[in-house]
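Peer 1: next input, structure requested:
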Amino acid sequence: MSNSTPIRRLIAGVALIAALLAATSASASAGTEARTAPRPKLTLEGHGTWQVRDALGDVVVNGTGDLARRSGRSARVLVAAVVDADDGTLPGPGECESATTTVSAYGGPGIDISMIGMGEVCGFDVQIPTSIVTHVFTGTFEVYDVSTRTRCLLGTDGFFEVRLAVDGSAHVFAIDT
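Peer 2: Now for the predicted structure:
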């Protein structure tokens, strides 16, 4: 288990987002001299449901989402994810542990992308109705399998997150860095 707490990770995430927003705002206000950052090679956002596979001790997410690429093209895709905590069980509230996760996007025209990565899965106290998230996996990935039409994404790395909610819903997000 890691010494980090979900609150510390949440604060660090909020600080990172605030810093990125500030940097984006500063570069936009710098006028024509500022160069815009290139679009990410890929951004995946999906929603679905999750369940624990008791025999394996991992969590499986299935749903639908949108895959956007640097070219500006976007496609509706099916999304699947597997979160596998190192000890085969999800951590309790306030606890974190290492985990391996795979995320796949497929089903769009010529789209079949798989990402794998390491990170941490943390348990949270559910506080209905303001917070229904029970667990969050956060980590880094590398694209390791692609279809012919998405070959340019092979080896792309980035950040991904899988959120699990008490009502059985799930959210998946990935972006190259």
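Peer 1: from here on, contacts and neighbour counts on C-alpha atoms
Peer 2: Noted.
Peer 1: tell me how far the host helix or strand of Ala15 is from the chain's mean position?
Peer 2: Using DSSP states H and E, Ala15 sits in helix 6-29. Distance of helix 6-29 from its chain centroid, counting by C-alpha atoms, centre = their mean, to the nearest Å, is 17 Å.
Peer 1: do the same with stretch 99-114
Peer 2: Computed by C-alpha atoms, centre = their mean, the separation of stretch 99-114 from the middle of its chain amounts to 12 Å.
Peer 1: in it, what's buried?
Peer 2: 99-106, 111-114 (16 or more other C-alpha atoms under 10 Å).
Peer 1: could I get these as a markdown table with secondary structure?
Peer 2: Listed next are these as a markdown table, based on DSSP: H, G, I helix; E, B strand; the rest coil:
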| residue | secondary structure |
| --- | --- |
| Ala99 | strand |
| Thr100 | strand |
| Thr101 | strand |
| Thr102 | strand |
| Val103 | strand |
| Ser104 | strand |
| Ala105 | strand |
| Tyr106 | strand |
| Ile111 | coil |
| Asp112 | strand |
| Ile113 | strand |
| Ser114 | strand |
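Peer 1: this one as well, want them side by side:
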Amino acid sequence: MTRSIAATVVTLAALALTAGASPAFAAPKPLVDLQGTGVGTYALDSAGSAQLVGSVTGSQFDGTYVATLTADDGALPAPGSCEPATGTLEVTSPKRSMRLDAVGEVCGEFADATYVVTHRFVGRYVVTDATSRRLRGTDGWISLILATEGRANVEAFDS
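Peer 2: Here you go, the predicted structure:
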């Protein structure tokens, strides 16, 4: 009996040491993690595309953005409807730049006094051009948001 208790204590001690000695693995940091700062703006051009401008902060760098949202049929959908669309996001700072090209779906939203979003694009992007070579080819998800009074916002994350 004493021998089995001693064996159990030794086994538990070995397990405790092994668990404490195993290295912790952290998930890698995303290459792209951008969020709009403040409120951007948008305007519709003559072709029916939304042209967004504003500022972003995050990983790889902070900067200004210019984005385009184009529904496949050339007109943004009515509230409650969704359709295929494409988007681009170009981010620049004094020393860096990158371009994301995206495909996804734009949906018209029912806006009111408390919910001001009128259209929401969610899609998958690929970094097609960047001053940093390691960013080229990176992919992830992107969101372009249009709101009442010409307000806009963007978000992109390397998933």
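Peer 1: quick one: neighbours of Thr130 of structure 1, just the number.
Peer 2: The number of residues packed near Thr130 of structure 1 is 7, by other C-alpha atoms under 10 Å.
Peer 1: meant to ask about Arg134 of structure 2
Peer 2: Residues contacting Arg134 of structure 2 under the criterion other C-alpha under 10 Å number 10.
Peer 1: distance-wise, check the aligned partner of it in structure 1 relative to Val52 of structure 1.
Peer 2: For Arg134 of structure 2, the aligned position in structure 1 is Cys152, judged by TM-score structural alignment. The gap separating Cys152 of structure 1 from Val52 of structure 1 is 33 Å, by C-alpha to C-alpha, to the nearest Å.
Peer 1: Met115 of structure 1 now?
Peer 2: 20 Å.
Peer 1: try Ser27 of structure 1
Peer 2: Separation of Ser27 of structure 1 from Val52 of structure 1 (C-alpha to C-alpha): 44 Å.
Peer 1: quick one: the equivalent of Ser169 of structure 1 over in structure 2 from Leu12 of structure 2, how far?
Peer 2: In structure 2, the residue matched to Ser169 of structure 1 (TM-score structural alignment) is Arg151. Separation of Arg151 of structure 2 from Leu12 of structure 2 (C-alpha to C-alpha): 61 Å.
Peer 1: neighbour count: the two, which is higher?
Peer 2: Arg151 (19 against 12).
Peer 1: which residues does that one contact?
Peer 2: Going by C-alpha atoms under 8 Å, 6 or more residues apart in numbering, Arg151 of structure 2 touches 39-42.
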